[in-house]
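Asker: fold the following and give me the result.
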Amino acid sequence: MTPLISVLLPVRNAADHLPQALESLLAQTFADFEILAVDDASDDGGLTLAVLEEYAGRDARIRAIAAGRLGIAGALNLAAQRSRGRYLARMDADDACEPERLRLQAEHLEASPLTDVVGCRVRFGGDPAVSAGYARHVGWINTLESHEAMALGAFRDAPLAHPSVMFRASAFARLGGYRQGPYPEDYELWLRWLNAGARFAKLPQTLLTWNDPPGRLSRTDPRYSLEAFHALKAGYLAGWLAANNPHHPEVIVVGAGRVTRRRAEHLCSHGVRIRAYLDIDPRKIGQVHQGRPVLHHRDVPPPGEAFVVSYVSTPGAAEHVAAFLNSRGYRAGRAYIQAG
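Answerer: Model prediction:
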């Protein structure tokens, strides 16, 4: 019998924590699913594959697939190609989901035919004292509750926790699967799908624990670096600005520091022109970089005369910038966008 849900689970050298992930899936209150677990050429002496095969021998819903070195994007695409479900759920080997996760997400997709992707709130599974930045990201991602908030938030960072999502197999076929490149595969997918008009949703329940082990790809792989994020988002942001900025291709950028300027410069390679920078540091105000003056933030033009892109990213700074621009009559998505 064809299952309703196919869980895409790429694994590599995951023998230590894989049992917890599998047990959390097998404990689901909704049983009509299959797990396509792709061993992406683990080199741990067969330990990961042995765990997969042991579980597959205990439960026929688990399909262990031994693959060559594909990378996470290739492993996910292989799992999707072999899947049979109407809905595709993501899961990582170092995370764990709550028993109601698959049922609640499938029910949402059943009841919301226009929704392509549904996520959920997630719980940070690390030490916030050691991984403060990651903990802040989890807190921020949980605040993005609507499609509109996620669509605008996507230019700051990925608006969904990748292992928390479920999407329609038809959307995956229509919008395209994962791409391998010098960027995070999930972030590229979200930006591309949003650009193509996909609709996102997020359940208010916390249904996944998003763990933070030392070997997590986001910590070890250069494709997940901040520079890779900014290089990737620039093309999609430039396209969004072309459609939504009445002053296109001209923008004013918040943040005049060297790192911020370098990240904003990616936009220029896509035809965007930076008119000026805004800053609050008196040492920067009055400087000129490549013909672009640094203005005091209080000198921002009235709304209707400029479009602002904020690249500030220090903790709390984005919220401060949003509050300031809102107080000046600017509105997110109409007169400014945050990309830091």
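Asker: contacts, neighbours, all on C-alpha from now
Answerer: Noted.
Asker: helices of this protein, start to end?
Answerer: Listed in chain order, the helices of the chain (DSSP state H) span 18-26, 47-58, 71-82, 101-111, 132-141, 147-153, 169-175, 185-195, 217-220, 226-244, 258-268, 317-327.
Asker: export the ones you listed to JSON lines and tack on mean neighbour count?
Answerer: Formatted as JSON lines, the helices of the chain follow (neighbours: other CA atoms under 10 Å):
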{"stretch": "helix 18-26", "mean neighbour count": "19"}
{"stretch": "helix 47-58", "mean neighbour count": "18"}
{"stretch": "helix 71-82", "mean neighbour count": "20"}
{"stretch": "helix 101-111", "mean neighbour count": "18"}
{"stretch": "helix 132-141", "mean neighbour count": "16"}
{"stretch": "helix 147-153", "mean neighbour count": "19"}
{"stretch": "helix 169-175", "mean neighbour count": "16"}
{"stretch": "helix 185-195", "mean neighbour count": "20"}
{"stretch": "helix 217-220", "mean neighbour count": "13"}
{"stretch": "helix 226-244", "mean neighbour count": "18"}
{"stretch": "helix 258-268", "mean neighbour count": "17"}
{"stretch": "helix 317-327", "mean neighbour count": "15"}
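Asker: and this one, please, so the two structures can be compared:
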Amino acid sequence: MQQSLISVLIPFKNTQEFLDECLVSIINQTHTNWELLIIDDNSTDNSYNLVNDYAKKDNRIKLYKNEGSGIINALKLAFSKSKGDYITRMDSDDIMPDIKLETLFNNLQLHGKNHIATGLVSYFSAEGISDGYRKYEQWLNSLTTEGTNYSEIYKECVIPSPSWMIAKEDLLAIDAFNPTRYPEDYDLTFRFYEANYKVIPCKKVLHLWRDYGTRASRTDANYAENSFIDIKLHYFLKLDFDKSKPLVIWGAGNKGKTIAKKLIALNIPFQWICDNPKKIGKHIYDVEMKPFQHLETLAHFQSIVSVANKEEQVIIRTYFSKLKKESMRDYFFFC
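Answerer: Next up, the predicted model:
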């Protein structure tokens, strides 16, 4: 029986150092009926020639040059050239375990349309992985193992770009790569969430994620913190905001202040709470800072929590539980 065709989309720019490992890992996949649409996003090193050498030897590899610039334009081009019934992404500096395509495809076959297949990730780096990245990996994998990725979608991108596979018609139904909102992988994840596509639980490591100092997620302005706040607010206001309830920001640090300024610019009223006695009673941006116990005077509310400290987050969750409030309905952690 003929295997279904899977289209793998890769934008690349100046990653000649890592492309050999990436391409070999795709060539070695146990699911062999794939096509690679790989787009050179204006590289200035030898990346294009390196990929071209592989394309000459393997007709499954189809190399193009970006007609514009940036990851989104490259993805649009790659997708427009794709012929597969299933679509997946890959980053040019990462590595696929050889069972990745087979596992993702089999999971989609088992669960059917309106599902996202994903897998666990594992960071690696020549310089070693920082404690922060290791904790992120553990947090992300704990969600994917249970398929509960959406439960913390306002914290971070819970379905990273190189870790998913989807039926092409399902991707088309949510406008594929047409929106030009960065970070593009986070925007796509929110559109998965909006469409109520179910995340298939997975306990296998299916993506080896390379970290290094010049990786785009570290250096590109499109992935700066404010971009993440913008996209979180955009989708919160579109999908989960209940205008009939008072909106309360919890936290008066830099992130809380950024959220407050953006809400003010959008003419969306809010109340503001914290547990810092030095700030309580003061006005920031003409909004009075109240103690967090103020929530007990509100019968119904929605709260955006901007407190990043993990220990404090546990305490805040416990407090909300005592008030019989539910995550992703009454309160939303934005960090």
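Asker: so which of the helices of structure 1 is nearest His162 of structure 1?
Answerer: His162 of structure 1 sits nearest to helix 185-195 of all the helices of structure 1, at 6.3 Å, using CA to CA.
Asker: now do that closest one: everything it contacts.
Answerer: Helix 185-195 of structure 1 has contacts (CA atoms under 8 Å, 6 or more residues apart in numbering) with 72-73, 151, 154, 157-159, 162, 175, 177-179, 229, 232-233, 236, 240.
Asker: what about it, how far off from structure 2?
Answerer: Taken against structure 2, helix 185-195 of structure 1 registers an average deviation of 1.8 Å after superposition, with mean CA distance after the TM-score superposition for structure 1.
Asker: which part of structure 2 matches that helix?
Answerer: Aligned by TM-score structural alignment, helix 185-195 of structure 1 falls on residues 184-194 of structure 2.
Asker: contact partners for the residue in structure 2 sticking out farthest from the centre?
Answerer: Distance to the chain centre peaks in structure 2 at Gly281, reaching 37.2 Å (criterion: CA atoms, centre = their mean). Counting by CA under 8 Å, 6+ apart, Gly281 of structure 2 touches 288-290.
Asker: which residue in structure 1 lines up with it?
Answerer: By TM-score structural alignment, Gly281 of structure 2 lines up with Gly286.
Asker: dump the residue contacts of Gln287 of structure 1.
Answerer: 293-294.
Asker: returning to that earlier point: can I get the contacts of Gly281 of structure 2 in JSON lines with distance to Thr32 of structure 2 and neighbour count?
Answerer: Formatted as JSON lines, the contacts of Gly281 of structure 2 follow (distance: CA to CA, whole Å; neighbours: other CA atoms under 10 Å):
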{"residue": "Glu288", "distance to Thr32 of structure 2": "61", "neighbour count": "15"}
{"residue": "Met289", "distance to Thr32 of structure 2": "59", "neighbour count": "24"}
{"residue": "Lys290", "distance to Thr32 of structure 2": "60", "neighbour count": "21"}
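Asker: looking at those, which is nearest Thr214 of structure 2?
Answerer: Met289 (40.1 Å).
Asker: chain center to the match of helix 185-195 of structure 1: distance?
Answerer: Chain-centre distance of stretch 184-194 of structure 2: 7 Å, with CA atoms, centre = their mean, to the nearest Å.
Asker: repeat for stretch 149-162 of structure 1
Answerer: With CA atoms, centre = their mean as the basis, stretch 149-162 of structure 1 stands 6 Å off its chain's centre.
Asker: give me the contact list for it.
Answerer: 90-91, 119-120, 122, 141, 144, 186-187, 190-191, 194, 200, 210, 229, 233, 237, 333, 337-340.
Asker: end to end on that stretch, go ahead and measure it.
Answerer: Across its full length, stretch 149-162 of structure 1 reaches 17 Å between end residues, using CA to CA, to the nearest Å.
Asker: stretch 143-163 of structure 2 now?
Answerer: 13 Å.
Asker: out of everything not next to it in sequence, what's closest to the counterpart of Tyr330 of structure 1 in structure 2?
Answerer: Tyr330 of structure 1 maps onto Lys325 in structure 2, with residues paired by TM-score structural alignment. Nearest non-adjacent residue to Lys325 of structure 2, counting by CA to CA, 6 or more residues apart in numbering: Tyr331, 7.4 Å away.
Asker: quick check, central residue of structure 2?
Answerer: Cys157 (2.7 Å).
Asker: ok, that one to Tyr150 of structure 2 distance?
Answerer: Taking CA to CA, one finds Cys157 of structure 2 at 9 Å from Tyr150 of structure 2.
Asker: again with Leu237 of structure 2
Answerer: As defined by CA to CA, Leu237 of structure 2 lies at a distance of 16 Å from Tyr150 of structure 2.
Asker: next: Tyr48 of structure 2.
Answerer: According to CA to CA, Tyr48 of structure 2 and Tyr150 of structure 2 sit 37 Å apart.
Asker: what about the match of Tyr330 of structure 1, how many residues close to it?
Answerer: Burial of Lys325 of structure 2 is recorded as 17 neighbouring residues (other CA atoms under 10 Å).
Asker: scan structure 1 for its longest strand.
Answerer: The single longest strand within structure 1, with elements called by DSSP state E, is strand 200-210.
Asker: the match of Tyr330 of structure 1 contacts Arg317, doesn't it?
Answerer: No. Under the criterion of CA atoms under 8 Å, Lys325 of structure 2 makes no contact with Arg317, lying 9.0 Å away.
Asker: quick check: buried residues in stretch 242-259 of structure 1?
Answerer: Judged by neighbour count using 16 or more other CA atoms under 10 Å, the buried positions of stretch 242-259 of structure 1 are 242, 245-246, 248-256.
Asker: please tabulate those residues in JSON lines and include distance to Ser225 of structure 1 as additional columns.
Answerer: Putting the buried residues of stretch 242-259 of structure 1 into JSON lines (distance: CA to CA, whole Å) gives the following:
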{"residue": "Ala242", "distance to Ser225 of structure 1": "26"}
{"residue": "Asn245", "distance to Ser225 of structure 1": "28"}
{"residue": "Pro246", "distance to Ser225 of structure 1": "32"}
{"residue": "His248", "distance to Ser225 of structure 1": "29"}
{"residue": "Pro249", "distance to Ser225 of structure 1": "27"}
{"residue": "Glu250", "distance to Ser225 of structure 1": "27"}
{"residue": "Val251", "distance to Ser225 of structure 1": "25"}
{"residue": "Ile252", "distance to Ser225 of structure 1": "25"}
{"residue": "Val253", "distance to Ser225 of structure 1": "22"}
{"residue": "Val254", "distance to Ser225 of structure 1": "22"}
{"residue": "Gly255", "distance to Ser225 of structure 1": "20"}
{"residue": "Ala256", "distance to Ser225 of structure 1": "21"}
